[in-house]
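Peer 1: missing the sequence, but the structure's below:
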């Protein structure tokens, strides 16, 4: 995949300062998705072009379970896909990792240039566009870009086959470089309506950061938000709630005003935090911590003196460390946290003797035959004083209008339990390992379907 950015103007090679990549060097960088080569095919006084060429090993990609976008291990999608060849979410991730500082707009050497709108030409090759002709224009033109879209035929030798879903895009406009990079970072996966990785709760924060200054007023904001967040209703609601209020809109009278809707992921974290405070936990392990959303909440409360996050994904742990800014916080805060590469099915000595362990939306990602291993590891071997487990209530799924019959809330869920099934499992685990169990609801409770999330609080007898 190839992306080029051209700046035309006086001292055009200052583009290297803005990107923090030297125009006189050809450099290769290892990213989480492959090897990215950065070079300058053009570096004249009045015109400078930087290119990013992303190389992806198709075989390594097929074998990497963390880059499957939620597909099952045996899914044909893991082996037959366009990810090594198309400019989609992998390209966006590589751009974000290579030009992270440029995306913030920071440039100590050329601060005035970084803060200014400059004439740019951006070329994106082999971009998958799902949504019909004109989607790229609808997304980029409101942001000040002139868009040229070249359809790629299915077979150049036989025009009768028609056009493919891939296009080459040329963007021209006078835009701040930081804004341009953030727009491409968001809109590449939006055009493809797909991501190569599992979409977690932290995606909302990513979207809000990258969309700052341009997304709130975009006429396609709803479509962008929905696609970027993989159509996950809770996350879409959370992002929509977080957008700045349009003060030009009509303000309802006091009698018509409604309380703000709190997204489910926040209610879930609130319920877990309340349970941990209730039992007086001071040392807590977040098992299957992902990118650290709950750990960030725990760090904000000084009552939690020892915090451990574990995950089977080394990449998720690296992202968690970055998200928590462990390299920037004080030594006192850093000493409270440990991120460990581990699994909920491992017998791990490092997790013994804790006040509490949390399995927040984790059990449903395991194959059912692996649950006994989890039970032995957490309740039989580590044996914390308290265990908090949350999981979706499948009975509530009928209240999600976009969720088809029999469809689970996430493609990586191996199962989803009814209330009776969850309570039967938790009661059996508690009886086997000496825990008393208390069941709670999380979220709005429907008279028939119950609550969207169910919580079990295990306390060791």
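Peer 2: It's in. Only a predicted model underlies this, so the values are computations on that prediction, with no experimental measurement involved.
Peer 1: please make it C-alpha for all contacts and neighbour counts, starting now.
Peer 2: OK.
Peer 1: for stretch 73-89, which outside residues touch it?
Peer 2: The contact list for stretch 73-89 (CA atoms under 8 Å, 6 or more residues apart in numbering) reads 1-2, 55-58, 62, 65, 68, 71, 90, 124-128, 185, 188-189, 191-192, 194-196.
Peer 1: what are the ranges of the strands in this structure?
Peer 2: 2-8, 27-31, 34-43, 47-55, 118-128, 146-153, 163-175, 283-287, 306-311, 337-341, 356-360, 386-392, 435-442, 453-460 (DSSP state E).
Peer 1: presented hereafter is structure B, for comparison with structure A:
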């Protein structure tokens, strides 16, 4: 197994300080299943490359019971790719050889670990289902990616390619410890579930620690977590913690991005259109959505209300202030978010009569849930864009066909408006977890289709300051039976 890391930062030999390995000599580390060698194929002021070569003893793997069981194929213990293909063995060796760099410390140059470096890395060979899988894992982290597929047999081109690739990554400005943490986590993810060591709770904590800066917002976080930890008893609690971190960061990011004062900084020559719910300069879009939905529920006279995707309970708090609402059910897929809602609503301290008005429960909007039946209204605030478009049909069946509340209020961002956010590049979504963002026309087409199919009537309205060409930052559909 071979891993190389190259930088053209000058002086490039700073890489030696970061890795805590002298470019002038070969260094060898003994490991339980072989040896790891660190050396520098090139080390000049202009360009420096560090290499980690892992030499695994295949017989030692069997002798120490670290190889495959071999029950289905007697020779599998001796004839397999484990000594040669990047896997959890390489990840462990990387942590041992470059532990100082992975932890972001440098005794001789304490400021160096924070430096953003141009970095290139090559891993050969790496197992993957496809080149696209490698792109899905590494592209969200900012890498330019090149892959080279290896044929099953170079002398038999008709046999096609194997499942092994040489992976080359390039990042123009990245801390070395971030690169190492990405490799440390993602190389075992590409393994075939044959981790060479026992997976336990400590592994979950290790994943959270090594992925703290990037995993919560990675679009493939669920795939990564499941492949890294394998067992549901560790996967599910870890995903909950990752979702909680992402949700907290997302609230802050989205509120900053959507402050209603931002459009006011645009050209004053563009006239704004009056809205039904004008915002004060200090009011943000998230609060405006919640206030508008709560007011509409009040207008509808709903007594039993669903808050689907209730999160930490901001809408629940508003609904409980409405004396006409007799009962509210808050549902969320995240147990951690429900715990936050309990804390922020001070559920344990509520008077019994007030407490009886509220139910918090965990559940998914993609599966039929009989608990959702019999309600006057349902609020779905900034939720649908977090679902894959291919799964919206399941959501529609759960809410409109099976639960069938008297009214359904759905809000979602207006993609037409995104051009007004200077921080968003063309085609970029407001939130890393959004699976789509609809224009006004797309939202109207979806809402009209849902209403016709399920016997509702629907009206649409903008949320936030409305501009002639792009509309308002958010949009609301009110479905009524």
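Peer 2: Received, thanks. The model shown is predicted, which means the values in this text are computed figures rather than measured ones.
Peer 1: rewinding a little: so which of the strands of the first structure comes closest to residue 213 of the first structure?
Peer 2: strand 163-175 (12.1 Å; CA to CA).
Peer 1: show me which of the contacts of stretch 73-89 of the first structure are buried.
Peer 2: 1-2, 55-56, 58, 62, 65, 68, 71, 90, 124-128, 185, 188-189, 191-192, 194-196 (16 or more other CA atoms under 10 Å).
Peer 1: ok, residue 319 of the first structure - how many residues close by?
Peer 2: Per other CA atoms under 10 Å, the neighbour tally for residue 319 of the first structure reads 15.
Peer 1: what residue in the second structure is paired with it?
Peer 2: Matched by TM-score structural alignment, residue 319 of the first structure corresponds to no residue in the second structure.
Peer 1: circling back to that earlier point, distance to residue 251 of the first structure for the strands of the first structure - can I get that in JSON lines?
Peer 2: Below are these laid out as JSON lines (distance: least, CA to CA, whole Å):
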{"stretch": "strand 2-8", "distance to residue 251 of the first structure": "43"}
{"stretch": "strand 27-31", "distance to residue 251 of the first structure": "47"}
{"stretch": "strand 34-43", "distance to residue 251 of the first structure": "49"}
{"stretch": "strand 47-55", "distance to residue 251 of the first structure": "47"}
{"stretch": "strand 118-128", "distance to residue 251 of the first structure": "38"}
{"stretch": "strand 146-153", "distance to residue 251 of the first structure": "35"}
{"stretch": "strand 163-175", "distance to residue 251 of the first structure": "33"}
{"stretch": "strand 283-287", "distance to residue 251 of the first structure": "42"}
{"stretch": "strand 306-311", "distance to residue 251 of the first structure": "43"}
{"stretch": "strand 337-341", "distance to residue 251 of the first structure": "44"}
{"stretch": "strand 356-360", "distance to residue 251 of the first structure": "38"}
{"stretch": "strand 386-392", "distance to residue 251 of the first structure": "36"}
{"stretch": "strand 435-442", "distance to residue 251 of the first structure": "31"}
{"stretch": "strand 453-460", "distance to residue 251 of the first structure": "33"}
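Peer 1: re the thing from before, filter the contacts of stretch 73-89 of the first structure down to just the ones in helices.
Peer 2: 58, 62, 90, 185, 188-189, 191-192 (DSSP state H).
Peer 1: which stretch among the strands of the first structure comes nearest residue 227 of the first structure?
Peer 2: Proximity to residue 227 of the first structure (CA to CA) singles out strand 118-128 among the strands of the first structure, at 13.7 Å.
Peer 1: of all the ones in helices among the contacts of stretch 73-89 of the first structure, which comes closest to residue 298 of the first structure?
Peer 2: Nearest member of these to residue 298 of the first structure, counting by CA to CA, is residue 185, at 29.9 Å.
Peer 1: how about residue 168 of the first structure: what's its closest non-neighbour residue?
Peer 2: Counting by CA to CA, 6 or more residues apart in numbering, residue 125 is the residue found nearest to residue 168 of the first structure once chain neighbours are left out, at 4.6 Å.
Peer 1: quick one: the one you found and residue 52 touch, right?
Peer 2: No. Look at residue 125 of the first structure against residue 52 with CA atoms under 8 Å: they stay out of range, at 11.2 Å.
Peer 1: what lines up with residue 4 of the first structure in the second structure?
Peer 2: Using TM-score structural alignment, the equivalent of residue 4 of the first structure in the second structure is residue 4.
Peer 1: separation between its match and residue 51 of the second structure?
Peer 2: 4 Å (CA to CA, to the nearest Å).
Peer 1: tabulate the ones in helices among the contacts of stretch 73-89 of the first structure (JSON lines), appending distance to residue 75 of the first structure.
Peer 2: Shown next, in JSON lines, are those (distance: CA to CA, whole Å):
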{"residue": "58", "distance to residue 75 of the first structure": "15"}
{"residue": "62", "distance to residue 75 of the first structure": "10"}
{"residue": "90", "distance to residue 75 of the first structure": "19"}
{"residue": "185", "distance to residue 75 of the first structure": "27"}
{"residue": "188", "distance to residue 75 of the first structure": "24"}
{"residue": "189", "distance to residue 75 of the first structure": "21"}
{"residue": "191", "distance to residue 75 of the first structure": "23"}
{"residue": "192", "distance to residue 75 of the first structure": "19"}
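Peer 1: going by distance to residue 156 of the first structure, which of these wins?
Peer 2: Closest approach to residue 156 of the first structure among these (CA to CA): residue 192, at 22.1 Å.
Peer 1: quick check: closest non-adjacent residue to the spatially most central residue of the first structure.
Peer 2: What sits nearest the mean C-alpha location of the first structure, by CA atoms, centre = their mean, is residue 203, with 3.3 Å. Excluding its sequence neighbours, the residue lying closest to residue 203 of the first structure (CA to CA, 6+ apart) is residue 229, at 6.7 Å.
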